[in-house]
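> sequence first, then the predicted structure, then my questions.
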Amino acid sequence: MPSIQKKMYAPLSSAKVAFIGLGVMGFPMAGHLAQAGHHVTVYNRTHSKALAWQAEFGNHVATTPAEAARDADFVMFCVGNDDDLREVIQGENGALLHAKAGSLFIDHTTASANVAREMATVCAEKSIGFMDAPISGGQSGAEAGKLSIMCGGSDANFKKALPYLEHYGTIIELLGDTGSGQLCKMVNQICVVSVIQGLAEALAFGENAGLDMQRVVKVIGGGAASSWQMHNRSQTMLDREFDFGFAVDWVRKDLGLVLNEARNNGARLPITALIDQLYAQVQEQGGGRLDSSSLITLLGKSQAPQS
């Protein structure tokens, strides 16, 4: 089964692109670049994943980030956290080793605003551009090429990157200087986890009240209570199915970034801090790899999470 959906790509001159990190998001994103006709070289820490990508999309596989980035016009990153990003950019075999002057690094990792600024500085020392560009829309959005992309960096770099980002994104905005994309992603995560917790409480309440929750969701889903989470997660939450999607471990990583930034800028996030602790409870029960919607397992008729 193809890992991406068919999409019409705007005509664009072919570029040499490196893509570092082929997780559930990076794999289809790199696939869209290949399908659009670009020369793509991929690198993934687990080499078998890179070979699986090549089996589907052809093109090239590298054994190090440095090899992938050699002579590339654009180098995209979609890795786990701040330290992973540092390693693939400036580690012993990092992309900076062979990247050419004038190329542009685009980081899709959800990371800190500080590491974005740090990487922009080290790239500038080699005349390489850098833009933070975290993404939202989940695996389904990546497969469909319909991600939201939140960018931080210079106007010139944004204009240079935009036609290529449009291969896998539909809503793409420059939010300000380097780090602004990461700050916007933090706003996104605050909204998302709050909606998930609210939906979990609502579904559990309705179950305990003896309501037919499928019919409840149908009627309230057309009104002010509607949300992406309701339309895409309510049924699996009711079925207590969580073996897919965005893992609790990654949510906690993201919320750690949010709460740390809030301490720095003085924002008060009492509900977000509480939800972070609820996710910690899911982890303690063995649910670290479950989807973020598994918050409902802490409520009402839920069962203890199973990994």
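Cool, the structure landed. Residues are numbered from 1 along each chain as shown.

> could you use CA atoms for every contact and neighbour count after this?
Fine.

> distance of Met186 relative to Val193?
11 Å (Cα to Cα, to the nearest Å).

> so which of those two has more stuff around it?
Each of Met186 and Val193 has its neighbours counted (other Cα atoms under 10 Å); Met186 has more, 25 against 22.

> use this one as the comparison:
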Amino acid sequence: MQLPVFDDVIAAHERIAPWIHRTPVLTSETFDQLSGAQLFFKCENFQKAGAFKARGATNAVFGLRPDQRAAGVATHSSGNHALSLSYAAGRRSIPCHVVMPHTAPQAKKDAVRGYGGEIIECEPSTSAREAAFTELERRTGADFVHPYNDPRVIAGQATCSREFMTQTEELDAVIAPIGGGGMLSGCCLTLSTIAPQVKIYGAEPRQADDAARSLHAGRLITDDAPQTVADGLKVPMKELTWQFVRQYVADILTVDEQAIIDAMKLVWQRMKIVIEPSCAVPVAAILANPSLFAGQRIGVIITGGNVDLDRLPWLNQEG
């Protein structure tokens, strides 16, 4: 597979425009005071299907040739890519088949089914996902839309940072969570082309820190089944995303589980918006590294808001 280029991003933005939201950028005096920086939150929790992944999924689905439509699309995902691909497939009236770990949040499973997707459950590990998917692909013949290691998906995700740069001025840095690296790769693709002076940071749970270890070691390191409250960040990078990350990312900052939960709860309390644990990771990373960001204008990508309201992480700590 070839790496996408910026012309692919422009084409993707035109292709998906009728099917996605231009999401807002919010600010917060509270978080500016806590961080010592000016923070600008790109709120993809208000995106179609509740997550940025609607961008890449929609680009892939609406880029299919007419002869590919009958078999539909298929993927493996812990949640947001699954429901986003189901959303996009529904808009084009084609089948969508998804392998999901049985531990995925019920809210995300319900959303997949609500958009018309078929779920095949598996054990919660990367190897189990890929094995179950191989059988699904053989049975259906559907077009495989990888959650992040796909040029169409990366180009679609890159439209978020392209949009972001038209909504803000003179950012010093952008930070986004990283699991497989689709969003961060999209940031790399866009910013290296139109704003190369902007530093790019990733943020990752310390209990699922394979991307940070990869960047610091200079080689791709993968974990099979890490455990973290940030369920969207459990997957490892692949070849395409690793190429972007190793070339363009300044650093990947890690935070512990309590910091993630605290940051998530604080965003809910002070900004009055629903974000999922994965989105809280960059917020926690900024608060944990004040000297790195102090006095700067920082773009923070809030990647999604699909939360199981019956299993909020701070509720598990009560009593």
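Okay, I see it. What you are looking at is a predicted structure, and each value in this text was computed from that prediction instead of being measured.

> how close are the two chains, by TM-score?
Remark: TM-score between the superposed chains equals 0.38 [TM-score structural alignment, normalised by the length of structure 1]; 175 aligned residues with a Cα RMSD of 5.7 Å.

> just the terminal-to-terminal distance for stretch 14-30 of structure 2.
From start residue to end residue, stretch 14-30 of structure 2 stretches across 36 Å - Cα to Cα.

> over to Gln235 of structure 1. Which of the three states is it?
Put simply, Gln235 of structure 1 is helix when judged by DSSP: H, G, I helix; E, B strand; the rest coil.

> that one contacts Gln214, correct?
Yes. Gln235 of structure 1 lies in contact with Gln214 (Cα atoms under 8 Å); the separation is 7.4 Å.

> quick one: which of the two has more around it?
Per other Cα under 10 Å, whichever of Gln235 of structure 1 and Gln214 has more neighbours is Gln235, with 15 against 12.

> contacting residues for that one?
Contact partners of Gln235 of structure 1, counting by Cα atoms under 8 Å, 6 or more residues apart in numbering, are Gln214.

> quick one: the helices in the stretch 101-250 of structure 2?
106-114, 126-140, 151-167, 182-194, 210-217, 239-248 (DSSP state H, counting those that start in this stretch).

> which of those sits closest to Ala176 of structure 2?
Shortest distance between Ala176 of structure 2 and those, using Cα to Cα, is found for helix 182-194: 6.3 Å.

> for that closest one, buried residues please.
182-192 (16 or more other Cα atoms under 10 Å).

> with distance to Ala111 of structure 2 added, can I get those residues in TSV?
Converted to TSV, these look like this (distance: Cα to Cα, whole Å):
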residue	distance to Ala111 of structure 2
Gly182	21
Met183	21
Leu184	25
Ser185	26
Gly186	25
Cys187	27
Cys188	30
Leu189	30
Thr190	30
Leu191	32
Ser192	34
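
> from these, which two are the most distant?
Longest span within those, Cα to Cα: Gly182 and Ser192, 15.3 Å.

> tell me the secondary structure at His97 of structure 2.
Secondary structure state of His97 of structure 2, per three-state DSSP, is strand.

> and of the helices of the stretch 101-250 of structure 2, who's closest to Leu39 of structure 2?
helix 151-167 (12.8 Å).

> tell me what the closest one is packed against?
Helices and strands touching helix 151-167 of structure 2, as assessed by 3 or more Cα pairs under 8 Å, 6 or more residues apart in numbering; DSSP states H and E, comprise helix 6-16, helix 53-62, helix 182-194.

> okay, the angle between the longest one and helix 53-62?
Okay, so that is helix 182-194 of structure 2. In terms of direction (axes from the mean of the first three to the mean of the last three Cα atoms, to 10 degrees), helix 182-194 of structure 2 departs from helix 53-62 by 80 degrees.
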